[in-house]
Structure formats: structure tokens, C-alpha cells
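# please find the sequence and the predicted model below.
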Amino acid sequence: MVSASKTPLIAAILCVAIRVAILGWTRQRLRVVGWAATAAVLAFPLLQQLKLSADTSSILNEAEAGYPAIVQPVMPIIRRFDLFSAVTDATLFGPGGWMSAEEFWRRSIGGLIPQPLLLAEKIGVGTMWSVEIRSASLGTANSEVSLAEGFIAEGYALNGYIGVVLGATFMAIAALLVSNLISSYRPFLASLGMLLVSYPVLFERGIIGTVEVLGKSVQVAALMWLIYMMVSSVSTARLRVQNSKQLALPTSTIRGKSKSD
């Protein structure tokens, strides 16, 4: 969380928020969530500062000095709006020039296939965005950084404003499906829904990224389902043994008394 990614912390907070929403909102819970959100906003610049070197911090401080004083305290948060940066990248790259329809389907389907089954190395959409789109605005490509593209920037880079509409429609349907998965009583479906929320796919990915995360989540959800079945079978077996012992105890006691009489 401090040195690499805040996703684990955000995922935990989201899971708690979903749990509270299922139980129902009360004034006390709203008050707790409000204080927690305030603390998170205040702690954000401190966490971000720990990731930056002294030279980078000084450069950013000089850049922030050019903004109004009322905006400067929130600049660390504004800089972390990855989707705003992604839209800027897509605008500089131009509409509809990222990849062909054939390449789009090839990459999307490839995201569903596990890495061991692929003949070539799987490259995440975040890395592809960094190399192929962000390089248009920075002038250099960094293959070691995975960036969030979002459906707006992705759709614009793929097919202009029509791509944005298609991406928004896809993500709306995905959000409805995930909400139904979370409320499912089936372990596999519920695990799949929680994984899709824990990975920030609904908040910072587009079509390709959503399909890519779906492929990973299906594999993990299957593993969680197997673990659940193993634990459930062991628990059921122990419960049967305990019930059989409890049912056998009165019978043996009665028989013992009849023999002594």
C-alpha cells in the first residue's frame, strides 16, 4: 500500500461498504463512513509522498506553486485521477486510431485465456496503454508501468465518441451483472462478484481490461469454490459424527440401566 499500490486498501474499504449497504444504512454508520472518508482524504497526500523521491517531490512542489493556494492542498489527489490523465492521453493520440476491430477482438479473447495456455506472453491492457497511448503525450514509452485507461479514454482511442458510448453501455451492463453476482447465494458466483469489485475493474478499466480481469477472476473464484467445498465437506462430516454420538448416547445409557436392573 505504501510503496506500490493502494488497491488492497481500497478493496478492503469497498468490501466493508458493500457489507454495510447490505445490512442497511443508519445514522451511526453514515457518521463512521463520513469520518473514515475524511481521514482517507487527509492521509492520501502523506501516503503519496512516501512513494516519491526527494527530487520528484521538489519538482512537483515547484509545479504546484503555480496553482492557486486553495487548489494546492488537493493537487496530490488530482494528480492521482488516472482516468483524467487517460482522457488527456487519448485526446492527444486521436480518435479511432488505436487498433483495428480484429486486433481488439484478438486481445479481448486473449485476456480470457490463462497464461499457461497461450503461446505468447500475455501483456496487460494497462501496459499496452502505457506503451502505445501514453507515449503519444509523453514522447517516451515505459513498459514497466501499468496505467488505468477507463472506458471513456479507451472508447475514444478505439472509435471516437461512438467507442465511448459502446464502452459506457458495456460497463453499465457489467456493473449490473456484478451487483447480481455479489448478492448470489452460490459460492462461485459470489466469489466472482467480490473479486470483480476487489479488482478496481468497474472504476478504472474499459472493455479489454474488464474481460482481462474477468479471466483472472474466474480462475481464482474456481479455486475459492474448491476450497469452500473441501471445508464444507469436512464440516459436514464432523457434524454427522457429533450428531451420531449424541443420538447413540441415550440409547446406551438406557440399555446399561436395564441390564443392571
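Okay, I see it. Residues are numbered from 1 along each chain as shown.

# make it CA atoms for all contacts and neighbour counts henceforth
OK.

# contacts for the strand or helix carrying Ile78?
Per DSSP states H and E, Ile78 falls inside helix 75-79. Contacts to helix 75-79, defined as Cα atoms under 8 Å, 6 or more residues apart in numbering, come from residues 44-45, 48, 64.

# how about a cut-off of 10 Å?
41-42, 44-49, 60-61, 63-64, 67, 71-72, 84-85 (Cα atoms under 10 Å, 6 or more residues apart in numbering).

# and stretch 94-114, by the same measure?
By Cα under 10 Å, 6+ apart, stretch 94-114 touches 90, 117-118, 120, 122-125, 129, 132-133, 136, 153-163, 207-219.

# emit the ChimeraX select command for whichever of those residues are buried.
Of those, the buried ones can be selected in ChimeraX as follows, counting by 16 or more other Cα atoms under 10 Å:
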select :90,124,125,129,132,133,136,153,154,155,156,157,158,159,160,161,163,207,208,209,210,211,212,213,214,215,216,217,218
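
# take the one below as the second:
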Amino acid sequence: MMTWLPGGVAEVWIVASALVVLAGAAFAIPGITRVFLLAQVLYWSMSYIARPVLLLVVAPQPQFGDNVADPRLYSIGYDLGIAHALRPVAFGMWFYALLVAAFALWVRLRPNMWAFLTRPLTGNRNLILTMWVCYGIGSAARLSAWASGVAGSAGETQSSNPVLDLVGFFAAVGALGLIVYVDSPRRWVTVAVICGLSAGELLWSVLSESKTPVLGAALAIAVRFAAQGWNWRKTVGILVIAVLGVGGFGWLQSFKATPEDRLAATMVDAAYPASVRPYLSIFRRFDLLEAATDTYFLAGEHWLTPGLYLSTGLKSLIPSQLLGAEKLQSGTAWAQQVRGVSVDMTDISVSLAEGNVNEGYAVAGYPGIVFVMTATFALLVFGVYSLGSGRIVLIVAVGMAIVEYPILFERGYLGIMENLGKTLQAGIAVWIIGIGVRLLTRPASVPHIDGLLGPNDLDDEHHPTDDVGRGFVSDCDALTERVGEGVKL
């Protein structure tokens, strides 16, 4: 494996070449699918290329408060440690790149079969109104959580108030849904709405100490741009938005730090070259190399049996109240059972991102990687279908899931199923809200509020995507039609 290169460098090059192939395949696929694939390239590049290169070049000594320098890798040498940690990653990246390339060829050969990939993302009146209502309800829940001190924090193992957490998710649904679908005849209104909602998600990122909301907003903007057509200017703009989103999050986070925290951070950062220090906050947000190191130090042991692994994921789709048992929290279990093998996690309660490649390898080796990466791509394609389906349950349960949560980038099968279980509950709740909105607002009685509902949202014309998938939801349509004209699912 490129034995003429120093240890670790060869594996970095192999991963990089796979991501180049993945980026090329992404540009061969039309529509918004390209956005998610390029986002994966960017995310995995930061985790599996930029961070290893930083460690190989700087070779920082581990110190308290620095999660970039891994003491496990340092103890055996960064070159040897990174080489071993990245070998399963290299396999996973190449498998995924070839899978996407094969799909791109399939799309080119059978364009009619995959026509939904280029379906326009248009929101009807009921969808837009429902998103506004959800944003209002969710924002109230967020404010309540923040005021009561249960807003959550980075790495939290479970929500202090599950009800507020679920209702607060409505704000993310509303914000991201409006960013993607709102379309006012007055361009400045659309721009103002998108900027205002994005600023709100950035603020919530700071308050909740999580990069997820701001990255979700950046991804939603990218999806909107891509749905309107691709060009190189938009591609560069999307990358800039992603970098500024994470960088802005780190910058605003610094204002929350106490003088003692800032002094400690300055001392930690002093171990790195001055040219690198401004970007350390970004490096620290992409920590999948740590998860890859976790799997290496498992030393060939398997984390879960395949049967338990699959059944645990399926149980995550069922609400705990119906299941009658406590569900496995994969991030917490990974911290205790996988990282705990090589790091003393006694009295430490934290939820960690395991990564799709790393989780698959920890469960079943290379076949596990194939399974998880295939499941990840299947979710991506189904998410794209859902965003253009025009049906509220699919939009929220799957479409918003892949936009709001980083399940396509840093979670494995278990993390994907956990988040889908949460968004499925939210999707049903939003569907019920949509029924209420449709019953309470009639076209004749709702004024055109400065274009916020969109140019064609005040009539009930047939949505261009309503025919897609109507067969398997016809029973639900019949039910909702009996409840005051119904609501599009």
C-alpha cells in the first residue's frame, strides 16, 4: 500500500483519491443529490484528511483540553497510528465512491426511472403556512428550554426534557422547510426570510452548544440553490456558506467563554503553529478520526452481534412508550463500550459520533462497512425523493432528517435509525398541525401577507408532485379528505 510513502501519508492519499472520485460522481448526478454528496466530501475531508495531515505535520503533544492531539495515536506514533486507523476508512470511502459512480451511470442510462432527482422543490400554501406555525411553536419551546436551563449542550447523553426537545425540533423543521420552500414574488422578502431564519439557527447553535442547527441551515440553503440550477458560482458559494457557518459558530462560541476558559484555550492553542490556530475551532468540530482510532484499539473484537445490531436499530423507530423498554443510545454506548476499551471513561457520560465506516467496522469488519455505507446512500436517495414529494410526513420524517441532522456524515446505522425514529414522530405531529392549519385557513379568508406564502400559495391548485407515491398513501388521503378536505401527506 504505497510503501514508498511515510506511514499515514499513503492512507491519507488513498482516502483523498476516493473523495475526488466521489466528488466527480456527484457532479454527474443531477439535482439536489449533488449537494448532499458534496457535503459528505467536505465533511469527510475535514475528518479524514485535514485532521490527519495536521497531526502528521505538527505532531502535537496531548494535553488537557485538546481533543485534536489523540494520546493513543501519540503513544504509538502518529504515522503508525493514523495508518492503521485510516485503513478501514480508506476501504469505506472507495466502496462508497464506486457505489455512487455506479448509481450516476444508472441515472444516465435510465433517466426516466430517476426523474424525481430533478423534481422542483415547490411548497404549496398549506405546507408554507404549516412551516410558519411549526417555527412559532418550536421557537417558543426553545426559549422555554433556554430560560429553564434545559437547552442541552454538546455531547449530552439525553435530553433533560424530552417533550421540550421534541417540540423544539419543530423550530428546526419550520426554519429549514421555509429556507428550502418559501418563494415570494418580492425577492427581498425571500432573502430577508432566509437570512433571518439562518441567523436564528446560528444563534440556537451557540445557545445549545451544537453545530447541528447552523450546519442544517447551511445545507438547506445549499439545497435551495441546487434546486434552482447548478453553476460553478453556486458551487463555490455553497462551500463558502458551509465554512462560514462552522467558523461563525466557533467565533460566537468564544463570546460565551469565561476569561479563565479563554486563557486555557490560548495555552492549548499555543502548541500549534500560528498559521493553524485560527482554524483549530473548525478542526475540533470534525472528530471522526477519534472514532476511527476507537475501532483500531478494539483489536479485532466486535462491538455487537449482527442480529442485535439490526434489531436494535429497528426498535429505535418505535416510541419508548410503546416499546415498554429503554432504547439503546448508540452515541452513549459507543463512548462506554468502544472508546472505553482504550480510554478511561469512568464517571464520564457523553454521547459521541461514531461515524458510518467506523460503526460498520466495529460490528462486522469490512462487510459491516459495506452494509452501513449502502444504507447511508439509500437514505440519501430516499431523502431526496421525500423533499420533492410534496407530502408533509415524508418531508419532515426523512427530508428534514437528512438536512437537519448530520446522519449522512457522522452517524452509522444505529444513529440513523435513532434520528429517523424522532423525526417520524415529529412528522406525524406536523401532519396533524397541517390538518388544523388547513381547516382554520381558507383561501378566501387568508390575506396575501407580503408574499410570504409564495406566488401561487393562495389557491389549491394541484401540486406538481402529488401523483408521486399516491398509490401507497391513498388510504391516508381518503381519511384526511373526510377531515375537512384533508391535507397532503
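Cool, got the structure. Predicted model only: the values in this text are computed from it and were never measured.

# quick check: TM-score for this pair?
The pair, once superposed, lands on a TM-score of 0.79 when counted by TM-score structural alignment, normalised by the length of the first structure; 241 aligned residues with a Cα RMSD of 3.0 Å.

# narrow the contacts of helix 75-79 of the first structure to those in helices?
Mapping the contacts of helix 75-79 of the first structure onto helices (DSSP state H) picks out 41-42, 44-49, 60-61, 63-64, 84-85.

# state the distance from Phe81 of the first structure to Val87 of the first structure.
10 Å (Cα to Cα, to the nearest Å).

# Arg34 of the second structure maps to what in the first structure?
Residue correspondence to the first structure (TM-score structural alignment): Arg34 of the second structure is left unmatched.

# run a quick neighbour tally on the nearest residue to Arg34 of the second structure once chain neighbours are set aside.
Nearest-residue entry for Arg34 of the second structure: Ala26, 5.0 Å, with adjacent residues in sequence omitted and distances by Cα to Cα, 6 or more residues apart in numbering. For Ala26 of the second structure, the neighbour count with other Cα atoms under 10 Å is 24.

# residues contacting Ala26 of the second structure?
20, 32-38, 41, 97, 100-101, 103-104.

# pretty sure Gly66 of the first structure contacts Ile59?
No. At 11.8 Å, Gly66 of the first structure does not count as touching Ile59 under the criterion of Cα atoms under 10 Å.

# quick check: Gly193 of the first structure vs Val201 of the first structure, distance?
Where Val201 of the first structure is concerned, Gly193 of the first structure sits at a distance of 11 Å (Cα to Cα).

# got any residues that touch both of the two?
Joint contacts of Gly193 of the first structure and Val201 (Cα under 10 Å, 6+ apart) are 175, 214.

# quick check: the residue nearest the centre of the second structure vs Trp204 of the second structure, distance?
Among the residues of the second structure, Pro406 comes closest to the average C-alpha position under Cα atoms, centre = their mean, at 1.9 Å. To Trp204 of the second structure, Pro406 of the second structure is 16 Å away according to Cα to Cα.

# repeat that for Ile82 of the second structure.
35 Å.

# please apply the same query to Leu288 of the second structure.
For Leu288 of the second structure, the distance to Trp204 of the second structure - Cα to Cα - is 24 Å.

# more neighbours, the two?
A direct count of neighbours by other Cα under 10 Å for Leu288 of the second structure and Trp204 places Leu288 higher, at 26 against 23.

# regarding the first structure, what is its longest helix?
helix 207-260.

# which helices and strands does that helix pack with?
helix 101-112, helix 125-129, helix 150-182, helix 187-198, helix 201-204 (3 or more Cα pairs under 10 Å, 6 or more residues apart in numbering; DSSP states H and E).

# mean shift of the longest one relative to the second structure?
Just to be clear, that refers to helix 150-182 of the first structure. Aligned to the second structure and superposed, helix 150-182 of the first structure gives a mean residue distance of 1.1 Å (mean Cα distance after the TM-score superposition for the first structure).

# that helix corresponds to what range in the second structure?
Matched against the second structure by TM-score structural alignment, helix 150-182 of the first structure falls on residues 355-387.

# same check on the second one?
Mapping helix 125-129 of the first structure onto the second structure (TM-score structural alignment) gives residues 330-334.

# can you count the residues close to the equivalent of Thr305 of the second structure over in the first structure?
Mapped onto the first structure by TM-score structural alignment, Thr305 of the second structure lines up with Ser100. Neighbours of Ser100 of the first structure under the rule other Cα under 10 Å: 12.

# then Ser85 of the first structure?
19.

# contacts only, for it.
78-79, 91, 134, 137, 147-149, 153.

# quick one: map it onto the second structure.
Counting by TM-score structural alignment, the partner of Ser85 of the first structure is Glu290.

# any idea how far Leu138 of the first structure lies from Ile77 of the first structure?
Counting by Cα to Cα, the gap from Leu138 of the first structure to Ile77 of the first structure is 21 Å.

# what of Trp98 of the first structure?
From Trp98 of the first structure to Ile77 of the first structure the distance is 29 Å (Cα to Cα).

# higher neighbour count, the two?
Trp98 (20 against 14).

# tell me the secondary structure at the more buried one.
With DSSP: H, G, I helix; E, B strand; the rest coil as the basis, Trp98 of the first structure sits in coil.

# and the helices in the stretch 1-150 of the second structure?
Along the stretch 1-150 of the second structure, counting by DSSP state H, counting those that start in this stretch, helices occupy 9-27, 33-45, 51-58, 71-76, 78-109, 125-147.

# go ahead and confirm Val393 of the second structure touches Gly399.
Yes. Between Val393 of the second structure and Gly399 a contact is recorded at 9.1 Å, counting by Cα under 10 Å.

# find residues that contact each of those two.
In contact with both Val393 of the second structure and Gly399: 386, 423, using Cα under 10 Å, 6+ apart.

# what's the counterpart of Gly248 of the second structure in the first structure?
By TM-score structural alignment, Gly248 of the second structure lines up with Ala43.

# can you tell me how far its match sits from Lys6 of the first structure?
12 Å.

# and for Glu149 of the first structure?
Taken as Cα to Cα, the span from Glu149 of the first structure to Lys6 of the first structure is 17 Å.

# show the contacting residues for Val341 of the second structure.
So Val341 of the second structure contacts 294-295, 297-299, 335 (Cα under 10 Å, 6+ apart).
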